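>>> Any chance you can model this:
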Amino acid sequence: MLEGVTVLDFTTLLPGPYASSRLAELGATIWKVEPPGGDPARHMHPQKKGTGIVFLVHSQNKTLLEINLKTEDGQKTVRNFIDRVDVLLEGFRPGVPERLGIGYEQLNKINPRLIYCALTGYGQSSRLAHAAGHDINYMALSGMLAQHLDSQENPILPSVQWADLIGGQGAVEAILAALVERHRTNQGRFLDISIFAQLQRLLKVHTAIWQATGFSRGVPQLTGAVVCYHLYQTSDSRFVALGALETKFWDNFCRALGNPQWIPHQFSRADPENSVYREIRDVFSIKTLAYWSDFGHEADYCLTPVLSLPESCSDIFSPD
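Predicted coordinates for the structure are as follows:
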């Protein structure tokens, strides 16, 4: 779909490389520029044959170049082929690209059709624009981390770098929109993508609910607080996910288990004081994960096993 589109990527670590890897998957040609010594992700652990796996995954289908932008020769190299580039992606703090000779205004004079995407933690003009940060910081400040709490209401750091990945995906969306716009106008543009702002956008519904009700954890019935949308433990200490929000799925589930008396209590609380919850919990607890996995395939209940990553990648549980 993006065949013929060339991307010059100056980013390192995860957000930008993830973004350019998505563009590569869509057919774009990616020239990844690394500083002397390489992208720091090369040296991160875990590694495969001495190279960071994060780097290896997000460097597939890219042409790797080493350019020292702190030298005149390096800057000249970029200027010499910028007219062949459709998209430039960078993750420097504001002001740094200009000092390196690759700022938007500097390159726009050479290539007015250039789409220039600055992917940073806090954007170009916010109060924190020049602050250092990583995934953990963006999640902490945006309110996202406060959505992941343990039973003691303490924040839990997810093992997936959601801020970096969502920021990268936001950059991809903006770049694709700019490519469509350029088809009409024949002009490029500057894209200011803030990872922090991307997270805040994801929490727009949470924010609206908080402003209206004072509840800051999103849609209450989607937090596992009701019996039809909850995680239940099986006899082998595994878990299944029941997501029977629609009446037809809940009806199917209740009738398949021979308990139509549960139907009126679809959105009752998943609380031990609720007798319906206790009954459902006890039903799940006497059968294995394998049993409930098979049961979930028999009809539309929106019932699935909670899988480990290796299980999800295996043929046993493959949706194909």
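>>> rest of the way, CA atoms for contacts and neighbours
Will do.
>>> I figured I82 hits I110, correct?
Yes - using C-alpha atoms under 8 Å, I82 makes contact with I110 at a distance of 7.3 Å.
>>> Between the two, which has more neighbouring residues?
More neighbours surround I82 than the other of I82 and I110, with 20 against 14 (other C-alpha atoms under 10 Å).
>>> Excluding sequence neighbours, find me the nearest residue to that one.
Counting by C-alpha to C-alpha, 6 or more residues apart in numbering, I82 lies nearest to N111, which is 6.8 Å off, once chain neighbours are set aside.
>>> my read: the one you found touches N80, true?
No - N111 is beyond contact range of N80, at 10.7 Å (criterion: C-alpha under 8 Å).
>>> Those two: who's more crowded?
N111 (20 against 10).
>>> So which residues of the stretch 201-320 of the chain form helices?
Listed in chain order, the helices of the stretch 201-320 of the chain (DSSP state H, counting those that start in this stretch) span 204-213, 247-256, 275-284, 289-298, 309-313.
>>> Those helices into a markdown table, with extra columns for mean neighbour count and distance to V57?
Shown next, in a markdown table, are the helices of the stretch 201-320 of the chain (neighbours: other C-alpha atoms under 10 Å; distance: least, C-alpha to C-alpha, whole Å):
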| stretch | mean neighbour count | distance to V57 |
| --- | --- | --- |
| helix 204-213 | 14 | 31 |
| helix 247-256 | 17 | 39 |
| helix 275-284 | 17 | 39 |
| helix 289-298 | 16 | 31 |
| helix 309-313 | 11 | 16 |
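>>> on that earlier part again, can I assume the residue nearest to I82 sits in a strand?
No - secondary structure of N111 (DSSP: H, G, I helix; E, B strand; the rest coil): coil, not part of a strand.
>>> Next, the structure of the following sequence, for comparison with the previous one:
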Amino acid sequence: MLKEGALSGIKVIDLTRVISGPFCTLLLADMGAEVIKIEPPKGDNVRNQGKFIDGYSAYFAQFNRNKKSVVLDLYKNEDKEKLKLLLKDSDVIVDNFRPGILAKMGFDSQTLSSINPRLVQASVNGFGSTGKYSQRPAFDFIAQAISGFMSLNGSKKTGPVRTAAPISDLIAGLYCAFGIVSAINARHNTNKGQIVETSLTSSLISLMAYLSAEYFVTEENPKKSGNNHPILSPYGLFETKDGNIAVAPANDKLCHVFLKTLNLEHLLEDDLFKTNSLRMNNREKLNDIINQTTELNTTDYWIKKLNQNGCPAGKVLNMDEALSGELVKDTEMVIVSDGPDDRKIKMTGFPVKLSKTPAQLFRSPPKLGEHTHEILSKIKK
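You can find the predicted model right below:
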């Protein structure tokens, strides 16, 4: 039996498409918000992308479960009026248009506030809403490049490398959802909505962590480190008898545990490896010594031994191994939705676990316009 969600009672008008915005509203919908996805007559483009299950896009399902679909043609005045009526008793509107597009459609911030002063107005864009970059078209690949994020990945040999997942879209969507619930909470004190904005590039810049912190001190670009850690050694992938192992000795104590497990603790007395700074300067030589030992036994052997001794270590899994593995089953990170017409659609589960108001599958991913009549018949003129 379904429980009430943490955001039950919150009504969201979702004008977003593709990934960044739909991921934001997915997070809200998973927590129980009523998310009404406004789609043009031909639907979100993602409905026609990726692999299909009996004619239904698994890609679309992944980002649009728990939502209702309403078709409105916002180039028509009649449908714009319907949207205004929907907004009167809504809590949130979300878009991921280029800055200024929503205003050109007749829904600038002042108009939205006049329709509903309590409305939280949220948007995800590429480069912010001010400055010379704001009107540029944006996609994740460009955001990874312009933000500097891409330059941090890879090695000297590979050059800049993008992350496989569209990370800027996902993080910007996550931040936007965070901003929305923050604005809803603030509304308890002010009784007024406010503008919430996130961008793909700002989101990636915020993730640079110790890399940007180091740059602010040194004013030097980080060196590409591949699978090695940018500021710690030893740390990374090491060769084994049947593959490789990921090892993360994140401090001097764990470094000692790691090397002691390999019977190499004497290296810490070597003038080349006594400190982390020295180990960073001589990382290639240290990694070669470690590999000569790790390749004498299997990956499973080293994982068991290192973890028993308290040193974080694991196997590099492919997607099939990860999604069918014990960890994913234990954490329920693969779920199955009843898609339209009872189609069973596998998708990733809920990463945030709440004990009393958990995220859950409230409804299947919608057909295009499935809820148009239901929603529009209830609006008050």
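>>> returning to what we had before: give the equivalent position in structure 2 for the residue nearest to I82 of structure 1.
In structure 2, N111 of structure 1 lines up with N116, judged by TM-score structural alignment.
>>> try S293 of structure 1
Looks like S293 of structure 1 aligns to I303 there (TM-score structural alignment).
>>> what's the burial count for Q75 of structure 1?
Using other C-alpha under 10 Å: Q75 of structure 1 sits among 16 other residues.
>>> Need the counterpart of it in structure 2.
Counting by TM-score structural alignment, the partner of Q75 of structure 1 is K80.
>>> Spell out the residue ranges of the strands in the stretch 151-300 of structure 2.
For the stretch 151-300 of structure 2, the strands defined by DSSP state E, counting those that start in this stretch occupy 195-199, 236-240, 243-247.
>>> ok, and for the last one, which residues are buried?
Neighbour counts using 16 or more other C-alpha atoms under 10 Å place N244, I245, A246, V247 of strand 243-247 of structure 2 among the buried residues.
>>> Repeat that for the first one.
Judged by neighbour count (16+ other C-alpha under 10 Å), strand 195-199 of structure 2 contains these buried residues: I195, V196, E197, T198, S199.
>>> Which one of these is nearest to S151 of structure 2?
Taking C-alpha to C-alpha as the measure, S151 of structure 2 lies nearest S199 of the buried residues of strand 195-199 of structure 2, at 18.9 Å.
>>> In structure 1, what residue corresponds to that closest one?
Under TM-score structural alignment, S199 of structure 2 pairs with S194 in structure 1.
>>> again with A58 of structure 2
By TM-score structural alignment, A58 of structure 2 lines up with I53.
>>> The helices of the stretch 201-320 of structure 1 into a markdown table, with extra columns for distance to P15 of structure 1?
Below are those laid out as a markdown table (distance: least, C-alpha to C-alpha, whole Å):
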| stretch | distance to P15 of structure 1 |
| --- | --- |
| helix 204-213 | 22 |
| helix 247-256 | 38 |
| helix 275-284 | 40 |
| helix 289-298 | 35 |
| helix 309-313 | 22 |
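>>> Would you mind measuring from K32 of structure 1 to L100 of structure 1?
Computed as C-alpha to C-alpha, to the nearest Å, the K32 of structure 1 to L100 of structure 1 distance reads 17 Å.
>>> dump the residue contacts of the residue lying closest to Q75 of structure 1 once chain neighbours are set aside.
Counting by C-alpha to C-alpha, 6+ apart, Q75 of structure 1 lies nearest to L69, which is 5.3 Å off, once chain neighbours are set aside. By C-alpha atoms under 8 Å, 6 or more residues apart in numbering, the contact set of L69 of structure 1 is P35, Q75, L100, G101.
>>> So the aligned residue in structure 2 for the first one versus S90 of structure 2, what's the distance?
Aligned against structure 2 by TM-score structural alignment, P35 of structure 1 finds its counterpart in P40. Remark: distance between P40 of structure 2 and S90 of structure 2 (C-alpha to C-alpha) = 20 Å.
>>> More neighbours: which of those two?
The residue with more neighbours, out of P40 of structure 2 and S90, is S90; 21 against 17, by other C-alpha under 10 Å.
>>> Can you tell me what that one aligns to in structure 1?
S90 of structure 2 maps onto V85 in structure 1, with residues paired by TM-score structural alignment.
>>> give the contact list for that match.
V5, T6, V7, L8, L114.
>>> ok, longest helix in structure 1?
Counting by DSSP state H, the longest helix found in structure 1 is helix 162-185.
>>> Show me what that helix is in contact with.
Contacts with helix 162-185 of structure 1, where a contact means C-alpha under 8 Å, 6+ apart, come from 14-20, 22-23, 87, 113, 115, 117, 119, 134-136, 138-139, 187-189, 191, 193-196, 198-199.
>>> And that helix, what's buried?
For helix 162-185 of structure 1, using 16+ other C-alpha under 10 Å, the buried residues are 162-172, 174-176, 178-179, 182.
>>> aligned partner of E66 of structure 1 in structure 2?
That one, E66 of structure 1, aligns with V71 by TM-score structural alignment.
>>> how close does that match sit to K37 of structure 2?
8 Å.
>>> ok, now how distant is the nearest residue to I110 of structure 1 once chain neighbours are set aside from G188 of structure 1?
What sits nearest to I110 of structure 1 in space, not counting adjacent residues and going by C-alpha to C-alpha, 6+ apart, is D83, at 6.4 Å. To G188 of structure 1, D83 of structure 1 is 12 Å away according to C-alpha to C-alpha.
>>> what kind of secondary structure is L8 of structure 1 in?
strand.
>>> In structure 2, what sits opposite it in the alignment?
In structure 2, the residue paired with L8 of structure 1 is I13, using TM-score structural alignment.
>>> and the residue nearest to its match when sequence neighbours are not counted, how many residues sit next to it?
In this structure, I13 of structure 2 finds its nearest non-sequential neighbour in I93, 4.7 Å apart by C-alpha to C-alpha, 6+ apart. Neighbours of I93 of structure 2 under the rule other C-alpha under 10 Å: 24.
>>> List the residues that contact I93 of structure 2.
Going by C-alpha under 8 Å, 6+ apart, I93 of structure 2 touches V12, I13, D14, L15, L87, L119, V120, Q121, A122.
>>> Repeat the analysis, applying 6 Å as the threshold.
By C-alpha atoms under 6 Å, 6 or more residues apart in numbering, I93 of structure 2 lies in contact with V12, I13, Q121.
>>> Which one (most neighbours) among those?
Going by other C-alpha under 10 Å, V12 tops the contacts of I93 of structure 2 with 25 neighbours.
>>> is it true that that one touches V92?
Yes - counting by C-alpha atoms under 6 Å, V92 is a contact partner of V12 of structure 2 at 4.7 Å.
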